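3D, please:
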Amino acid sequence: MATKKKIITEQELLSMSDDDYMNEAQLDFFRARLQAMESELRHNAGQTTESMRQTQTATDPNDRATIEEEHALELRTRDRERKLLKKVQAALKRIDDGEYGWCAETGEPIGIARLLARPTATLSLEAQQRREIKQKMYND
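Just a heads-up that it's a prediction; the model follows:
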């Protein structure tokens, strides 16, 4: 029977030294966080499907317009969550591949604080800022 690993707390994670970067305990912490995000996103998608299936049709044009607007908003939210789900799944794959926590552009550590704020990050803060500056220059 497999024993369940104890996941470190965020406080324990933050108190680790730089030498411990992306050790097994840290990877387990982020894997658990990403799996929880994935589970929540999948649950939300199921809830949306169920609530839209149960929606009553309204005969009053104002009520019907309100319902349609609520559905449109719900679908936009689910579309954003669907895109986030893909990023979460990609991050879980990077954990399995041993690439999680390292900048895809520079190979430098992304950093624990950034990964706590955005567990799906693929770029260090500096690389992300450079990319945003380039995008702004070329999109203006």
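
can we go C-alpha only for contacts and neighbour counts from here?
Will do.

And the helix or strand hosting Q128, how far out from the chain middle?
Assigned by DSSP states H and E, Q128 belongs to helix 125-139. Centroid separation for helix 125-139 versus its chain: 21 Å, with Cα atoms, centre = their mean, to the nearest Å.

ok, residues contacting stretch 39-47?
R78, E81, R82, L85 (Cα atoms under 8 Å, 6 or more residues apart in numbering).

List buried residues within the residues you listed.
R78, E81, R82, L85 (16 or more other Cα atoms under 10 Å).

Which parts of the longest helix seen in the chain count as buried, going by neighbours?
When the chain is scanned for its longest helix (criterion: DSSP state H), the result is helix 61-97. Across helix 61-97, burial judged by 16+ other Cα under 10 Å covers 67, 71, 75, 78, 81-82, 84-85, 87-89, 91-92, 94-95.

another one to check against the first:
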Amino acid sequence: MTKEKLLAMPADDYMNAEQHAFFVELLQGMKVEIHERIEQSRIAIESLDTPADPADAASVEEERHWLVNVIDRDQRMLPQLEMALSRIADDTFGWCDDSGEPIGL
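Okay, the predicted model is just below:
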């Protein structure tokens, strides 16, 4: 299913099996991308050498810091994706916890 088809569905179809499948596929794809990005960032960190020139060393350290932040952000996203997938499994995804109203697409 495409995003356009999903958005064109009638309100009565909100969070039906077809929409659940769309979101499961989307979230699983996001998990794969995040795992790949984490691995690529780790490889990039391992390949960084500390040059003798202080200016170059500072530049490398800044890149290392940026990559660590990418890994940290991605690792914090993974549990959120798992939580969304578990909410799909228990049919609470897309519904407000407090009011029980649909959140909407």
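
overall similarity of the pair, as a TM-score.
Put the two chains on top of each other and the TM-score (TM-score structural alignment, normalised by the length of structure 2) is 0.94; 105 aligned residues with a Cα RMSD of 1.0 Å.

out of the buried ones among the contacts of stretch 39-47 of structure 1, which one sits closest to S15 of structure 1?
L85 (29.1 Å; Cα to Cα).

Translate the closest one into the numbering of structure 2.
Under the alignment (TM-score structural alignment), L85 of structure 1 pairs with L78 in structure 2.

before we move on, what SS does the closest residue to its match other than its chain neighbours have?
Distances taken as Cα to Cα, 6 or more residues apart in numbering place K31 nearest to L78 of structure 2, at 6.6 Å, with adjacent residues excluded. For K31 of structure 2, the assignment made with DSSP: H, G, I helix; E, B strand; the rest coil gives helix.

any idea how far K31 of structure 2 lies from H20 of structure 2?
K31 of structure 2 sits 16 Å away from H20 of structure 2, taking Cα to Cα, to the nearest Å as the criterion.

Next: Q75 of structure 2.
Q75 of structure 2 is 24 Å from H20 of structure 2, by Cα to Cα.

now do A11 of structure 2
14 Å.

which one of the two has more residues nearby?
Higher neighbour count among A11 of structure 2 and H20: H20, with 18 against 11, using other Cα atoms under 10 Å.

Name the nearest residue to the counterpart of the more buried one in structure 1, sequence neighbours excluded.
Aligning on TM-score structural alignment places H20 of structure 2 opposite L27 in structure 1. Nearest residue to L27 of structure 1, sequence neighbours excluded (Cα to Cα, 6+ apart): I95, at 6.8 Å.

thought that neighbour was touching A32?
No. The pair I95 of structure 1 and A32 does not pass the contact test of Cα atoms under 8 Å, sitting 11.0 Å apart.

circling back to that earlier point, now check the residue nearest to L27 of structure 1 against structure 2: what is it aligned to?
In structure 2, I95 of structure 1 lands on I88 (TM-score structural alignment).

The residue nearest to L78 of structure 2 pairs with which position in structure 1?
Match for K31 of structure 2 (TM-score structural alignment): E38.

Could you do A57 of structure 2 as well?
In structure 1, A57 of structure 2 lands on R64 (TM-score structural alignment).

How about L48 of structure 2?
So, by TM-score structural alignment, L48 of structure 2 is matched to T55.

From D28 of structure 1, how far off is its match?
41 Å.

Those two: who's more crowded?
Counted by other Cα under 10 Å, T55 of structure 1 and D28 do not tie: D28 has more neighbours, with 17 against 10.

Work out for me the element that one sits within.
Short version: D28 of structure 1 belongs to helix 24-54, going by DSSP H and E.

Fine by me, thanks again.
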